[in-house]
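K.L.:
coordinates for the following, if possible.
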Amino acid sequence: MSKQDKAFVKEITSQSEDYSQWYLDVVLKAQMMDYSPVKGCMVIRPYGFALWENMQQRLERRIKDTGHKNAYFPLFIPESLLQKEADHV
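P.N.:
Have a look, this model is predicted:
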């Protein structure tokens, strides 16, 4: 964690004060995620990834138990497809 990040999470913002900032403070302080050099993207660190894998396993069980199927969608959507949607709307 960089010096900037350490200063950033010195104190955890109150949920009632700023929920979004509270969430960022918690995931950074817990070392679940970290900032990426790509604007708007975060890196999932080992503890955060372990949590994500646990959630996936539980969700997969529930999805299959109810007769549904999983699907994966792209993380980044090409701007050309967003433009088609904008033209449609």
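
K.L.:
hey, let's count contacts and neighbours off CA atoms from now on
P.N.:
OK.

K.L.:
for the top helix by length along the chain, which residues meet the burial criterion?
P.N.:
In the chain, taking DSSP state H as the definition, the longest helix is helix 46-65. Neighbour-count burial for helix 46-65, counted by 16 or more other C-alpha atoms under 10 Å, picks out residue 48.

K.L.:
for the comparison step, fold the sequence that follows:
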Amino acid sequence: MSKEVGITVSKNDNFSEWYTQVVVKAELADYAPVKGLIVLRPDGYSIWESIKESLDKKLKETGHRNGFLPVLIPESLLGKEKEHFEGFNPEVFWVTHSGNSELGDK
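P.N.:
I've put the predicted structure just below:
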């Protein structure tokens, strides 16, 4: 991403780069030290809270309830979705240890 001031690419020419520049230069989010992870900065988190509050209200109006899923999913369960999962494999973080103990299923 460009270090120049302002947005340096057209939204129509390269939407992905444009969006990244808007988010980072507006200090809504930034890259974490671990590849593939981001940090939501205070203004970005406020936006997330507003979106979540609005969505939560709409879901509850229709009789839906919230749920919470684990962040880590064992490889054995991902194998059940093998065809769908193949394209994501290069981006997966495989957790193989917990402290000094090796996990049986990554």
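
K.L.:
where does the longest helix of structure 1 end up in structure 2?
P.N.:
With TM-score structural alignment applied, helix 46-65 of structure 1 matches the range 42-61 in structure 2.

K.L.:
show me how far the matching stretch is from its chain's centre.
P.N.:
Mean-position distance between stretch 42-61 of structure 2 and its chain equals 16 Å (C-alpha atoms, centre = their mean, to the nearest Å).

K.L.:
who's in contact with that stretch?
P.N.:
27-29, 65-66 (C-alpha atoms under 8 Å, 6 or more residues apart in numbering).

K.L.:
repeat that with 6 Å
P.N.:
For stretch 42-61 of structure 2, contacts defined as C-alpha atoms under 6 Å, 6 or more residues apart in numbering pick out residue 28.

K.L.:
average distance between it and structure 1?
P.N.:
For stretch 42-61 of structure 2, the mean deviation from structure 1 after alignment is 0.5 Å (mean C-alpha distance after the TM-score superposition for structure 1).

K.L.:
structure 1: which residue goes with residue 98 of structure 2?
P.N.:
Under the alignment (TM-score structural alignment), residue 98 of structure 2 pairs with no residue of structure 1.

K.L.:
tell me how far residue 98 of structure 2 lies from residue 4 of structure 2.
P.N.:
Distance of residue 98 of structure 2 to residue 4 of structure 2, computed by C-alpha to C-alpha, to the nearest Å: 42 Å.
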